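S.K.: What follows is a predicted structure for the sequence shown.
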Amino acid sequence: MPARIGQLELPDQSPNFLILRHNIRPYLQEHIFVGLSGGADSLSLIAAARAEGAAVTAICIDHNLQEGSREISEKAAAQAELMGAKAIVHSVEVTPGQGMEAAAREARYAAFAHFSTEIWVAHTMDDQAETYLLAGLRGNSTGMLDASRRPNLTVIRPLLGARRANTQGACAELGLTPWQDPQNSDSAFRRVAMRTQVLPLLGEVHGGDPIPGLALAARRAAEAAEVLEGVVEKRRGEWKNGFPVTLAAEPRAVRHRMLADFLRGYDIKVNSRKLEAIDHLLVDWHGQGPVAVGKTATGRLEVVRQSGKLRIND
């Protein structure tokens, strides 16, 4: 074990930090780009990567959504540099309002893709469990994979086997000072309410820690979704010129993935309501009219059943 990383001296005993180092070893490369928020998860991830000998570039995104956000980003970057990492502070603009969290995430990942084709992020097992429950409330239980592909960017999550307590403990062991986002204590945010209210109650009902079981279910759901996406990708050519009604014979889960891919090919936003209505054109056909799926400058987009295929009309 190295005695120091950059200017940061490493302690002789650091059990939480050692857990993080074990977790990241299967993913190590010579040079790693890490998304840095300044919180305990991302700071300790950078520390672990540096202790394992990797060169690290930390990319700290200033979303400009909170007062003093630039200063927060620069302090995070300074701690990364203290550990011998290179640090970049990059500013993005996000319009406040409904869906702001998702908009900030998309802006952040687009910025990451500007600097690298691969980024490490510090999601933990606790994040995995929370994501699974929140997605389930939207009727789409899923989870995060160790590696997932976005447009122009591969996202690596090497800490899904570690706990939030490990990242916080590692920062304490190393003498790092993580940023405490005030939003993380605001139960008006659903993820915070899930973390502070729902999961503790589940623990009482379960009679133990609910996180590992939920995280395992999330991983299995994500892996199953990956298999389905692979099937869809291989068969995409079948609905290039309209969606054949013969695909009604496919299992529902496969069929819905195919229909979603068909719609996205026309840049149509997909939701469960649209999929159910379009699916009826396949499996419950009795001459019904088209299904509205969006708007254009000249009218509305519709899916219509015509000559043995579903087609997009405007």
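M.R.: Perfect, I can see it now. Just so it is clear, the structure is predicted and the values come from calculations on it, not from any experiment.
S.K.: Every contact and neighbour count from this point should use C-alpha atoms.
M.R.: OK.
S.K.: Quick check: which element contains the nearest residue in space to residue 74 that is not next to it in sequence?
M.R.: Spatial nearest neighbour of residue 74, excluding adjacent residues (Cα to Cα, 6 or more residues apart in numbering): residue 89 at 6.7 Å. Counting by DSSP states H and E, the element that carries residue 89 is strand 86-91.
S.K.: The residue nearest to residue 74: neighbour count?
M.R.: 16 (other Cα atoms under 10 Å).
S.K.: Please report the distance of it from residue 60.
M.R.: Per Cα to Cα, to the nearest Å, residue 89 is found 5 Å from residue 60.
S.K.: which neighbours do the two share?
M.R.: 73, 77 (Cα atoms under 8 Å, 6 or more residues apart in numbering).
S.K.: rewinding a little: ok, the residue nearest to residue 74 touching residue 62?
M.R.: Yes - under the criterion of Cα atoms under 8 Å, residue 89 makes contact with residue 62 at 6.9 Å.
S.K.: Identify the contacts common to these two.
M.R.: Taking Cα under 8 Å, 6+ apart as the contact rule, residue 89 and residue 62 both touch residue 73.
S.K.: Break down the stretch 1-150 of the chain into its helices, ranges please.
M.R.: 15-24, 40-51, 69-82, 100-115, 125-137 (DSSP state H, counting those that start in this stretch).
S.K.: closest one to residue 205 among those?
M.R.: The closest of the helices of the stretch 1-150 of the chain to residue 205 is helix 125-137. By Cα to Cα, the value is 15.6 Å.
S.K.: Second structure follows, compare the two:
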Amino acid sequence: MRRAVREWLARYAPEGVVAVALSGGADSLALTAAACAEADVVDALTVDHGLQSGSAEVAAEAAAVASRLGCRSARVLTVTVERSEPGGLEAAARRARYAALDEARQRLPVLLGHTLDDQAETVLLGLARGSGARSIRGMAEFDEPWGRPLLGVRREVTRQLCADLGITPWEDPHNSAPEFTRVRLRGEVLPLLEEVLGGGVAAALARTAAQLREDGEVLDGLARGLLDDARERDALYIETLATVAPALRRRVIRAWLLERGAKSLTDSNLRAVEALVTQWRGQGGVAVGGSPSGTRLVAAREHGRLILRSE
């Protein structure tokens, strides 16, 4: 644990000043302890979602443990989770949590307790979505401001560290609730895969994610250069896009759409927009996002250019 944090700090935060997202669970408690041992300054941030009775007491206890471990400060952030938001309760809580952490971090990188096991689960979820390599390359070690030093550490190690330090982690009831897809992956799917394939599945999935991330970063870099070549004010030249490999072309289209305000792009969205370039038959535009007011963004082909208009 200490080595993982030390190596992350050397790569991404050599000044040694970080914040830690502390839920009170084993992963974040162990991360906080390791960070206090390796970093010069650690601020703990605990989010109280208010979704369970006693959540305020759990958050207060986590903050107290953080102070005992040596954190410079330990703050509890209370948030309101909108249950009616798209994606369900889990997604709404995640959005509220990250927004609160981002607001409170005071420009510091925030360490998150995601482990190798979490990475494996993320890869499986991405594989089920079927959105290509981007969806199965997992979580990054550092996606500013979010740092994940423990992506090479198994979950059992974090629990062992808590036991060694005499810390009792909080057990979130949501982590055993079968209505959550990730819980079933953790408790049913991954153990079955380990049994059928003879072990080592979680580590193999994490290695696959790392390899795909390295490859994806190279392709994304090439796509950024191509985007500059294809750009003509707010449009893209069709001729430039039509002559490159599909993997690069879709990356260029994706980057262009996102910077112009498109939301929640899917593989089918991207391929439909790509068809405006490679399979032009006079078809109409492709909706790539909208707003609550009813306005939607539509990608279309016009005079040899790919344009984006509001309707």
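M.R.: That came in fine, so what should we check first? The structure displayed is predicted, hence computed values, not measured ones.
S.K.: Can you add distance to residue 210 of the first structure and give the helices of the stretch 1-150 of the first structure back as TSV?
M.R.: Listed next are the helices of the stretch 1-150 of the first structure as TSV, based on distance: least, Cα to Cα, whole Å:
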stretch	distance to residue 210 of the first structure
helix 15-24	20
helix 40-51	20
helix 69-82	32
helix 100-115	26
helix 125-137	8
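S.K.: Most tightly packed of those helices?
M.R.: Each of those was given a mean neighbour count from mean count of other Cα atoms under 10 Å, and the largest, a mean of 26, is that of helix 40-51.
S.K.: mean shift of it relative to the second structure?
M.R.: Comparing helix 40-51 of the first structure with its match in the second structure after superposition yields a mean distance of 1.0 Å (mean Cα distance after the TM-score superposition for the first structure).
S.K.: what's the spacing between that helix and its chain's center?
M.R.: Relative to the centre of its chain, helix 40-51 of the first structure is centred 19 Å away, using Cα atoms, centre = their mean, to the nearest Å.
S.K.: Same check on stretch 156-175 of the first structure?
M.R.: That offset, for stretch 156-175 of the first structure, works out to 18 Å (Cα atoms, centre = their mean).
S.K.: And for it, what's in contact with it?
M.R.: 8-11, 14-17, 19-20, 23-24, 27, 40-41, 43-45, 118-126, 128, 145-148, 177-178.
S.K.: so residue 131 of the first structure sits right up against residue 143, yeah?
M.R.: Yes - at 6.3 Å, residue 131 of the first structure and residue 143 qualify as touching, with contact defined as Cα under 8 Å.
S.K.: who touches both of those two?
M.R.: Common neighbours of residue 131 of the first structure and residue 143 (Cα under 8 Å, 6+ apart) are residue 218.
S.K.: Could you find the counterpart of residue 48 of the second structure in the first structure?
M.R.: For residue 48 of the second structure, the aligned residue in the first structure is residue 62 (criterion: TM-score structural alignment).
S.K.: repeat for residue 217 of the second structure
M.R.: Per TM-score structural alignment, residue 217 of the second structure is aligned with residue 226.
S.K.: Which helix or which strand is home to residue 240 of the second structure?
M.R.: Judged by DSSP H and E, residue 240 of the second structure forms part of helix 238-242.
S.K.: Packing partners of that helix?
M.R.: helix 201-230, helix 267-278 (3 or more Cα pairs under 8 Å, 6 or more residues apart in numbering; DSSP states H and E).
S.K.: tell me which residues in the first one are buried?
M.R.: By neighbour count with 16 or more other Cα atoms under 10 Å, helix 201-230 of the second structure contains the buried residues 201-203, 205-210, 212-213, 216, 220, 223, 226-227, 230.
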